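Undergrad: sequence below, structure please.
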Amino acid sequence: MVKLLKNTIKTFVIAVLSVVVFIHNVHSYEASSEWDVGPKAKARLLSSIKSVGNHNVILIGVEVKLKPGWKTYWRSPGESGMPPKLDFSKSSNLKSTNLEWPAPSRFIFEGLKMNGYKDEIVFPVQIEPVNIGEAIDIRVLLDVLACKDICIPHSMKLGLHLPSGKSYETKYAELIRKYKDLVPGKLNSDGLEITSYRQKGSILKAIYSSNFIFDNPEFFIETQDKLKFIRNKVEILNKGKLLVAEWRLEKEREKPDNSTDQLSNVTLTLVDGNRSVESHLKIQDDIIKTNGLLGLSFNYISMIFIAFCGGLILNLMPCVFPVLSIKLLSVINSFGESRKRIRSSFFITSLGIIFSFLILGLCASIAKAAGYTFGWGIQFQQPLFIISIIIILTLFAANLWGFFEINLPARILKFSLAISDSKNASGSFFQGAFATILATPCTAPFVGTSVSFAIAGSISETLTIFVSLGLGMALPFLLIGLFPGLANKLPKPGYWMIWIKIILGFCLFGTAIWFLTIIKYQVSNEAAYLVGLLMGLIVLLFKINKRLKPFNQKIISLVVLIIICLSFFVPRVLSPFNSIETISRNDVTSHWNKFNYFSINQHVKDGKVVIVDVTAKWCITCQLNKQRVFQSKEVEKVIKNEDVIAMRADWTTPDIKITEYLSTFDRFGVPFNVVYGPGFKTGLILPELLSVSSLFSAIEQTGYKKVKASKE
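TA: As a prediction, this is how the structure comes out:
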């Protein structure tokens, strides 16, 4: 009896399972249409559900299978081909359809670039019924082009009936969702997204971030009226998680005469393996229309003028003062000399300035060609370079105080004497060169803009802009060279010059002390104190050197050289293990956060305003902005607001993340300040020389309306 009962239960279970499997197979079969087979491709309709149920939107798929090696096209086929076309007009109870395009691949055939799919593709389609709950009769006319060595058009008729009734998933649901996941969206699940984009004339730049390393990124650009962009470059930064892409306009779009639109829509799709993201951008159409030779020529000429003005303003920056003070003394000492000699001296100094800027331009071009990043003033990030400047300034000061009246055998000391002596050609030339070196940490108004344009441009543009900067800075010297009679308008030399030399010597020594504070931040307090002590010892040795016999003077000179050599070993001996973190801690206050590029986009999405201050201790303009603007009571009150995030990026020492961040804006020097907000997600760049009003104006433009209340 028990055995019979077991057999009965077993038979019943098998029968039930068989019925379930049969029903499942029947349902799965009914959820797809028959294949419509063509010469090189076949197609059918798939549905994710068996019956319509109460869904107001139903996901179906159009599956296309091609012969091995054959391809069909994406919605934007590229330089050849035709995208598939689907006509649902013969369907019943169908209100609307939304065809989605999975991310394509790029194919190259005989030099033509094409976008599409190989072997197999499922196009997800979201359909909406007229009457929810009623049966839907789907009828599709599909036109698809299959290509290999030749292209064969296929026209296929597909049909699928979805009855009314309770809905449940079919076996095709997973396949349709698989391809739907390949449709590019605004934000990928692993954090792949476009963080900002900007346009500069005919150049379009887009910046992407990702939680994972970029593998093989490929871009697809769709524009109106066949507006075409050619990719300039793609850089992968921040250990593979930041991507900067740049394109230039190849030809103008032909726009109807009666059109008044000034914006063009651009759809930018990034595909990286199995992940992708799509962005819809708006670019300035009126700027694109002036992309021809005339537009570029005007932009180029205007930038040359801006560079010239920036170089002229550099003469007013405090970092150039030491050399200007020495040149001032040379003007006074030239009283009564021939016009020819005065003219020659100032022309040679001008030549030293212009030649030095030309060398900087060549260095920038070589670094760019080699794939390295060039920055304005980056040599001041190196402690050894700072120590070299401190030594030269100390020697200058000692010379002005009268401690250099002997002939020292060492080349480096002879070199310093030559620089301070304007009566010989080499001295005048190196005065100009040294003035250029001291000018590089200063980003005066117009300098940052012109340097960024130069470094981002061609070699000829780079050299021209740098020479224009040099001409601007050399203008005062050129004027005296052209009109040497101006030198005779100054007071005659006399006893008063001794006091002037002493005062100027202290100014030079004060500049050296300021550079010591940079050593303090770059290396350590002990290193700054030791270098300062060694420089003081050099001055003391020069002082007592005057009273010694010639043999003893040579010994003192040798000791000075040894001290100079020892100074260069100080950073290595007294450097802490993590000086960069020390700088960050010293420079970040309770209301200023450490710079984090990847958090900016999220803060903006949360409706906050983000202020980014890229600064450096050796940048005088940066420190001026900090004291006059960021440390003002009005600005501090705004920064304390919970809706404002202030970030400070310290570039005093080399930091690849900050360098890469600057390069995304085509900027290569500091100061650099940007304000982000809901109204300006890509960032609003501020002028190099800040004011409280310009900062508040930028904050308001980015969509933060509480700034007025905070100021009151």
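
Undergrad: only C-alpha atoms for contact and neighbour calcs from this point on.
TA: Will do.

Undergrad: and the gap between C363 and Q379?
TA: As judged by CA to CA, to the nearest Å, C363 and Q379 stand 12 Å apart.

Undergrad: which of those two has more neighbours?
TA: With neighbours defined as other CA atoms under 10 Å, C363 and Q379 compare such that Q379 has more, 17 against 14.

Undergrad: burial of the closest residue to the more buried one other than its chain neighbours, as a residue count?
TA: Distance criterion CA to CA, 6 or more residues apart in numbering; nearest residue to Q379, sequence neighbours excluded, is F385 at 6.6 Å. Residues lying near F385 (other CA under 10 Å) number 13.

Undergrad: which strand or helix spans F385?
TA: Assigned by DSSP states H and E, F385 belongs to helix 383-400.

Undergrad: same check, this time on S663
TA: With DSSP H and E as criterion, S663 is part of helix 656-664.

Undergrad: next, the buried residues of that helix.
TA: Under the neighbour-count criterion of 16 or more other CA atoms under 10 Å, helix 656-664 has K657, I658, T659, E660, Y661, L662, S663, T664 buried.

Undergrad: closest to L463 among the residues you listed?
TA: S663 (19.2 Å; CA to CA).

Undergrad: measure the closest one to S458 for me?
TA: 16 Å.

Undergrad: what's the answer for I639, then?
TA: For I639 relative to S458 (CA to CA), the value is 40 Å.

Undergrad: looking at those two, which is more packed in?
TA: The neighbour comparison of I639 against S458 (other CA under 10 Å) goes to I639, with 21 against 13.

Undergrad: quick one: contacts for the more buried one?
TA: H591, I645, A646 (CA atoms under 8 Å, 6 or more residues apart in numbering).

Undergrad: among the residues you listed, the buried ones, what's the ChimeraX command?
TA: Of those, the buried ones go into a single ChimeraX selection, burial set by 16+ other CA under 10 Å:
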select :645,646
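
Undergrad: can you list the contacts of I639 in TSV and add distance to G402 and secondary structure?
TA: Converted to TSV, these look like this (distance: CA to CA, whole Å; DSSP: H, G, I helix; E, B strand; the rest coil):
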residue	distance to G402	secondary structure
H591	49	coil
I645	53	strand
A646	49	strand
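
Undergrad: wait, the residue nearest to Q379 sits on I378?
TA: No. Using CA atoms under 8 Å, F385 makes no contact with I378, being 10.1 Å away.

Undergrad: need the longest helix for the chain.
TA: Determined from DSSP state H, the single longest helix within the chain is helix 339-369.

Undergrad: other SSEs contacting that one?
TA: The helices and strands touching helix 339-369, judged by 3 or more CA pairs under 8 Å, 6 or more residues apart in numbering; DSSP states H and E, are helix 425-439, helix 447-456, helix 459-482.

Undergrad: and G532, which of the ones you listed is closest to it?
TA: Using CA to CA, these put helix 425-439 closest to G532, at 19.3 Å.

Undergrad: before we go on, could you also do this sequence so I can check it against the first one:
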Amino acid sequence: MELKFFLTFFCFFFYSTLFGLESKIDIFEETKVNILLGEKKGNSLDIGLNFSIEKDWKIYWIYPGDAGSAPILTVLDSKKYDSITPSWPFPEEEYDQTTGLISRIYKNNIIIPYKIFLKKNYENIDELRFKLEYQICKDICIPVTANFILKIPKDNYKNQINIKKIDKYKKTVPKSLLSNSQINFSARKIESNKILLKLSNMSFSDKKEYILKSILIDKEFPELRTKYIAQKKNGFDVLFESEEEIFLTDNSSIVFIKLNDDVFFHKLNISELKNETSQSKYELLIIFITAFFAGFILNFMPCVLPVLGIKINNLLKQTENRNNFYVKLSSFYLSLGILSTFIVFSLVSIFLRSIGISLGWGIQFQSPIFLIFLLSLLLIFTAIAFDLIKISYLQKYFSNNLLNRLVRKNNLFISNYTTGILSTLLATPCTAPMVGSAISYALSQNYLLSIPIFMLMGLGKALPYLLFIIKPNILWYLPKPGIWMKYIKFLIGLLLFVSILWLGKLLVNHYIYSDENYKVQNTYNMWEEFDKDKLLFYIKNNEKVLLDITAEWCINCKINKKFVLEDKGIQKYLKDNNIKLMRADWTFPDKNILDFLKEYNRYGIPFNIFFSESYPDGFIFSEILRKSSFLKILEN
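TA: Here you go, the predicted model:
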């Protein structure tokens, strides 16, 4: 008896692991459909709606075209789940010249991946019941309804065969344009019923053939079909045509692109065909001005407080000498350190983007190697700035007169140049008003534009020191050196000590936590962990959702939490108004968070966005939150 039970259990386990759990097959006109279970992890399920479609028959995509409707899969046990979200693979587009109808369809075999989140009390259910409604079409469309029961293991479960089947089609699901972000998009209405889409700044290999398919969707437009696609030297021209006149709106359109094996979508605004050269120049001028003032604002962000002590100490030294030449020289070296660091930023960003690596402002603080380097640099040059280390002995080994001049007089060059570098590196965890816009433009547009944008940010950050070069005697308005300087130096030392502890804590986190463990340790009762599928479910159901993207290394994020997000009055308002709270912690590298930020053309944090019926596409708050304006948006 025991042997029989063991063999039965073993056979079931072996079968379910190797061949996978799936529902029974429903058959209609030789078209077969069932549900596959790929993975269960905690309260989440990855399933696939598996269609085997009879020859010459078809089913429809989420944006079906002029006729038809997409399959709708619902869970009948509504109390057992929070959300069910489909991911739609890229379809075929058909155009019937006789009727003028456009259809976007699937033929033959297709698996539509779904993500299901179970309610916490129902993680150990043994089955889920589903209802499927779809249209199967040939000469006419026939509505079909089918019911399924899918067995659910109580423990975590993964079936490699089913996962492989589902992933095959998941790869063809369009994703927001990210690693291809160097591609430039422009769309113009060139006739009453035609739109021309231009893709540029693309690189092609002579040894490879490129096949592009494209679909343009806008709910305010009549259905558009792809009339022709022409490959250019560094991109494509795509012409879309409608049977009716197109009336442009302020809403964003979505273009879906399939380029060989790459599948992505991009939101864009379509404009009338006109000469926009002057407008483009004006927009570029605005970006340059924004970049300059963004750099200037970085001087006053909390992120630069750790190096503020070194700056103050350098200025105090100049008041002792009251020498205009040394004030100008030290200010020049400090400005040079800032500018050279921003130039390095631009060159590194161009190189990494050219090889397809995604970037974000401040993500180097996710690297323990960078933290060790920065800690070492801060310790060494803090000691130099406070004369704890003298480097005049270098003159014994170098006879170069220029070097002698640079290292004499309290190591003028090294202390100021490295202060400029340090102040710039330590400013990178923060995005401030205007900084986000400048960085987003620098990291998403033409490579060559990155250099002037970063240089202008550097000039803006160096502006106070450039003023000292022009008018050094401004410093003479400071009080004369005296006993008060000892107290100032003590305060500076304390500030530096705190900053070194802060960097040390960031470094230690990398060695005592894994990414998942850190998120568990830092989960707040009111806040759900970020999950894009769940967020989309909330938005689809018109729930009010506040998303906060934060990190341990982001000082502005901590200020926002302390004075706004964790304020008792704000928390009470959020709870009383049933606003869902979701938090994404970016302390460690997380591609999903970076991808989400890039969907909103953002490359740094803090990032706070609010979704509601009034803001279905989300309202993005300023990087520095204020209680009054924050509440005003929530109340709207």
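
Undergrad: that older thread, tell me which of the helices and strands packed on helix 339-369 of structure 1 lies nearest to D587 of structure 1.
TA: Ranking those by proximity to D587 of structure 1 (CA to CA) places helix 447-456 first, at 22.9 Å.

Undergrad: and that closest one, which stretch of structure 2?
TA: Per the alignment by TM-score structural alignment, helix 447-456 of structure 1 matches residues 435-444 in structure 2.

Undergrad: ok, stretch 351-370 of structure 1 next?
TA: Going by TM-score structural alignment, stretch 351-370 of structure 1 sits over residues 336-355 in structure 2.

Undergrad: tell me how far that stretch lies from the chain's centre.
TA: 20 Å (CA atoms, centre = their mean, to the nearest Å).

Undergrad: following element in sequence after the helix holding S663 of structure 1, please.
TA: strand 672-677.

Undergrad: what sits up against that following strand?
TA: So strand 672-677 of structure 1 is contacted by 600, 604, 607-615, 662, 682-688, 698-699, 702-704 (CA under 8 Å, 6+ apart).

Undergrad: for stretch 645-656 of structure 1, same thing?
TA: For stretch 645-656 of structure 1, using CA under 8 Å, 6+ apart, the contacting residues are 238, 378, 380-382, 518, 521-522, 580, 583-584, 587-588, 591-596, 603, 608-618, 639, 658.

Undergrad: same question for stretch 458-478 of structure 2.
TA: 291-299, 315, 318-319, 322, 324, 327-329, 331-332, 334-335, 338-339, 342.

Undergrad: what is the distance between it and the centre of its chain?
TA: 36 Å.

Undergrad: residues in structure 1 aligned with that stretch?
TA: Going by TM-score structural alignment: stretch 458-478 of structure 2 matches residues 470-490.

Undergrad: any of the contacts of strand 672-677 of structure 1 buried? List them.
TA: 600, 604, 608-615, 662, 682-684, 686-688, 698-699, 702-704.

Undergrad: in contact with C303 of structure 2, which residues?
TA: Counting by CA under 8 Å, 6+ apart, C303 of structure 2 has contacts L426, A427, T428, P429, C430, C554, I555, N556.

Undergrad: burial check on the nearest residue to the fourth one once chain neighbours are set aside, number of neighbours?
TA: What it means is P429 of structure 2. Nearest residue to P429 of structure 2, sequence neighbours excluded (CA to CA, 6+ apart): G362, at 4.3 Å. G362 of structure 2 is flanked by 19 other residues according to other CA under 10 Å.

Undergrad: show me what contacts G362 of structure 2?
TA: When contacts are counted by CA under 8 Å, 6+ apart, G362 of structure 2 touches T428, P429, C430, G604.

Undergrad: nearest to L49 of structure 2, of the residues you listed?
TA: G604 (37.0 Å).

Undergrad: the counterpart of the closest one in structure 1 and M114 of structure 1, how far apart?
TA: With the correspondence set by TM-score structural alignment, G604 of structure 2 lines up against G669 in structure 1. G669 of structure 1 sits at a distance of 40 Å from M114 of structure 1 (criterion: CA to CA).

Undergrad: compare those two and say which one has the larger neighbour count.
TA: Neighbour count, other CA under 10 Å: between G669 of structure 1 and M114, G669 has more, with 28 against 22.

Undergrad: what sits against the more buried one?
TA: G375, W376, G377, I378, T443, G448, L662.

Undergrad: apply 6 Å and report the result again.
TA: Residues near G669 of structure 1 by CA atoms under 6 Å, 6 or more residues apart in numbering: G375, W376.

Undergrad: next one: S420 of structure 1
TA: If you count contacts by CA under 6 Å, 6+ apart, S420 of structure 1 has none.

Undergrad: check the alignment and tell me where L175 of structure 1 lands in structure 2.
TA: Per TM-score structural alignment, L175 of structure 1 is aligned with K138.

Undergrad: so that match makes contact with W57?
TA: Yes. Contact criterion CA atoms under 6 Å: K138 of structure 2 and W57 qualify, at 4.8 Å.

Undergrad: neighbour count: those two, which is higher?
TA: Regarding K138 of structure 2 and W57, a neighbour count based on other CA under 10 Å identifies W57 as having more, with 19 against 12.

Undergrad: gap between that one and C141 of structure 2?
TA: W57 of structure 2 is 9 Å from C141 of structure 2, by CA to CA.

Undergrad: could you do L347 of structure 2 as well?
TA: 56 Å.

Undergrad: go on, Q97 of structure 2?
TA: 19 Å.

Undergrad: and the two? which has more neighbours close in?
TA: Shown here are Q97 of structure 2 and C141; by other CA under 10 Å, C141 has more neighbours (16 against 8).

Undergrad: and the closest residue to the more buried one other than its chain neighbours, how many neighbours?
TA: Of all residues not flanking C141 of structure 2 in the chain, Q135 sits nearest, at 6.0 Å (CA to CA, 6+ apart). When counting by other CA under 10 Å, one arrives at 18 neighbours for Q135 of structure 2.
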